[in-house]
Structures are given as C-alpha cells and as structure tokens.
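Peer 1: okay, structure incoming, though there's no sequence with it:
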C-alpha cells in the first residue's frame, strides 16, 4: 500500500487526552497496514530536548525540534502522530508551514476535567507553587483559532474522538476512504 505522509498534531492541555487518543488512532491505522510513528513530547523531552527548560523560548525550541523530526518522517511518507501541549499558536503555525501535510487536532477538555484526570499530580504541584510555568495554571495555553479538527474528550468517548480523526484523515486523502454504511475504513 502506498501511503501519503502527514503529521497529525494533537495539541491541548496536560491530561486532555492527546497521548491516549493518538494511541487509539495509531492502533487502528497499524491494523490497516499504515506506517505510523508517534512523537510524544514527554519522551522527546527526555531524549531530544533534555537540555531545555520550560521558558517560552525553550518551549518554542522544543516544538521546533519535534516539528523537524515530524517533517523528515512526513517527507518519507510516514503518518506521524505528535502529542505535544504546544501552548503557543505562533509556533504551531510555524511548524504547520514547515511540514506542509499537517492536520491540527485540538484535544479539548476543560481545565477542571484535566486536573481530575491528572494521575501524576502535576496540576496540584503547580497550584502549590512547586512547578513553575505550568501550562493552564501560570503559563497560558492559546487554543487553536481554526484547528483542522476539535475533539472534545470531556464530552466524547475516546472511540468517538478517534473516529473523528480517522474520518478527517480519510476526507483529506491521507488514508483510504471510509465506508458510509459501517463507518469503517476499507
């Protein structure tokens, strides 16, 4: 199967469901024979950007690095699923322009829901002042103004959100079309 490379960029607050959603999408795409790579910001920070902190400049540089890797993979016809808070619009737009084949998925859940989902206790630490520059608490998150797709993970099941992503990928010609009868890929 010949596939077109594309970067699907999942952006949203910590604990909004970016990684969970990307894993469900990846699993479905892999089962259909697509080459997938997940670029998870937490893993990339440990291995590619461990020299960076969480200032605005460092966050921008981190996103540029992720974008560079995504560009290389996309150019080589890999479907790249990026899970990164990427809080600033300007850097997301910069990365979008450099990659070209790009789908921005706003993984939207309320701050209250994200805090309740936070198994690592990061929001609690940020509210206690133990973590500085935490997105959504003392550092801003700039929601996309015109995302390709919005998944409301506080209102939809993970399967509903994943199906929306797959449908959008099919609509844009990055994966095979979906059967209207079954809503499954064919």
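Peer 2: Now that the structure is in, tell me what you want to look at. Here the structure is a predicted model, which is why all the values come from computation and not from measurement. Numbering: from 1, shown residues only.
Peer 1: hey, let's count contacts and neighbours off CA atoms from now on
Peer 2: Will do.
Peer 1: all the strands of the chain, residue numbers only.
Peer 2: 6-11, 36-40, 79-83, 102-108, 149-152 (DSSP state E).
Peer 1: which helices and strands does the fourth one pack with?
Peer 2: The one in question is strand 102-108. strand 6-11, strand 149-152 (3 or more C-alpha pairs under 8 Å, 6 or more residues apart in numbering; DSSP states H and E).
Peer 1: grab the nearest non-local neighbour of residue 40.
Peer 2: residue 83 (4.8 Å; C-alpha to C-alpha, 6 or more residues apart in numbering).
Peer 1: same thing with residue 78?
Peer 2: That would be residue 5: by C-alpha to C-alpha, 6+ apart, it lies 4.6 Å from residue 78.
Peer 1: give the contact list for that neighbour.
Peer 2: Residues counted as contacts of residue 5 (C-alpha atoms under 8 Å, 6 or more residues apart in numbering) are 73-80, 101, 174.
Peer 1: quick one: it from residue 156, how far?
Peer 2: 27 Å (C-alpha to C-alpha, to the nearest Å).
Peer 1: now do residue 33
Peer 2: In terms of C-alpha to C-alpha, residue 33 sits 27 Å off from residue 156.
Peer 1: again, but for residue 50
Peer 2: From residue 50 to residue 156 the distance is 34 Å (C-alpha to C-alpha).
Peer 1: alongside the first one, take a look at this:
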C-alpha cells in the first residue's frame, strides 16, 4: 500500500484548545527535559519532582528513557541514527502532552545538542525547560546502578554514552542541578522553586 502523500494530509483544528485544557488543569503546561549521563540521577530526580508536583495537585506524566523502549521505541537500537529517532519521537509525544495541558517530565540521556534543540523548536519558547543533571563521569561510573559502565568498559556494550559515544552537555540550560554535590531533595526544591517563580504552577 502506498504511503499517503503529504499534500493529501490536512491538519484538523479541534474545538478545545491547549489554553482551554490548561485552564481546566489550572496550570501552564510544559516539558521538563532532564538530560545527563547514565547514572547522573535523571530518572530518580524526575520521579521525585513528579511526586512533589502531584502532592501539589499538578497534573503530570513522566516519560522515562528505558520505559519508552519497551513500547513506542522498541524497534530502535543505540546507534547514532536510532538515538536521534528515539529523541525525535519523544519530542513529538512530549508536544502532545503539552497540548493536553499537563506538565510532562522527560528523562533521557539525549546526548546530542542538535536533537535537544529540535525538540525545543517543536514547542513555544517557554514550554521547554532543559534540566541538566550535572555529574562527572567518574561519579556516574561509581554509581553504575544498572552495571552498564562495567559492560561498556569490557566492550560488551558499544556506542555507550560517555565511554564510546559522546555526550554534549547543555551550554545554557534553564536549570542546572549538580547531582554530584546536592541531595535529590535539594535538587527537587530547586526545580519546584523555578516552576513557582516562573508561574508554571
């Protein structure tokens, strides 16, 4: 069966807008994009932030890198082109959640600056909040919660970020949390304070 031509696809406007949904939820929707090395605490922190937001009555949804690969992106590997497609798809999903009027938390290594920028470009200027979970490679390796660094060092895993594949740290993220020197609670407080100060919640 032939794929539909783009000229035969027409965007269908809905009666209920993003602004209507935001008003219903009583919040400003956005993406909290957690990026950092494996072991830097992205998923742990994203979960803690979601718990705190939930306790405040904020509507949220958490997209986690490993979890997404169980379903939506289970056909993708870890080569550079697969990683780029992984982030592209997540960006589109995150955009849908923002349109639904909720705050979506996205915890992915997302190692390439270009790919993170493409996700940012999908959204309005104030709808993408990049959160850099800053932590040295040395500390991330000592944590190694999944044993992936050991496997990467032995050559059992190829294209592993920080070892055999690059990680491009954000140059000017909205938020930088140093998970090497700060507690998870302190990092969470920093993010929640930002959201309150900027009137997202």
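Peer 2: On my side now, so go ahead. Note that the structure is a prediction, hence the values are computed from the model and not measured.
Peer 1: so the residue nearest to residue 40 of structure 1 is in contact with residue 20, correct?
Peer 2: No - the pair residue 83 of structure 1 / residue 20 is not scored as a contact, 9.2 Å apart, by C-alpha atoms under 8 Å.
Peer 1: of the two, who's got more company?
Peer 2: residue 83 (26 against 14; other C-alpha atoms under 10 Å).
Peer 1: from what I can see residue 177 of structure 2 touches residue 187, true?
Peer 2: Yes - judged on C-alpha under 8 Å, residue 177 of structure 2 makes contact with residue 187 at a distance of 5.8 Å.
Peer 1: of the strands of structure 1, which is nearest residue 139 of structure 1?
Peer 2: Ranking the strands of structure 1 by proximity to residue 139 of structure 1 (C-alpha to C-alpha) places strand 6-11 first, at 15.3 Å.
Peer 1: that closest one vs structure 2, average offset?
Peer 2: In the superposition with structure 2, the average deviation recorded for strand 6-11 of structure 1 is 0.2 Å (mean C-alpha distance after the TM-score superposition for structure 1).
Peer 1: pick out the residue closest to the middle of structure 2.
Peer 2: residue 106 (2.6 Å; C-alpha atoms, centre = their mean).
Peer 1: alignment lookup: that one to structure 1.
Peer 2: The alignment partner of residue 106 of structure 2 in structure 1, by TM-score structural alignment, is residue 82.
Peer 1: so its match makes contact with residue 8?
Peer 2: Yes - look at residue 82 of structure 1 against residue 8 with C-alpha under 8 Å: they come within range, at 6.1 Å.
Peer 1: residue 128 of structure 2 -> structure 1?
Peer 2: Per TM-score structural alignment, residue 128 of structure 2 is aligned with residue 102.
Peer 1: how about that match, what does it touch?
Peer 2: Residue 102 of structure 1 touches 6-9, 96, counting by C-alpha under 8 Å, 6+ apart.
Peer 1: skipping adjacent residues, who's closest to it in space?
Peer 2: Per C-alpha to C-alpha, 6+ apart, closest to residue 102 of structure 1 is residue 7, 4.8 Å.
Peer 1: need the counterpart of that neighbour in structure 2.
Peer 2: Checking TM-score structural alignment: residue 7 of structure 1 goes with residue 31.
Peer 1: how close does that match sit to residue 19 of structure 2?
Peer 2: 16 Å.
Peer 1: what does residue 150 of structure 2 give?
Peer 2: Following C-alpha to C-alpha, the distance that separates residue 150 of structure 2 from residue 19 of structure 2 is 47 Å.
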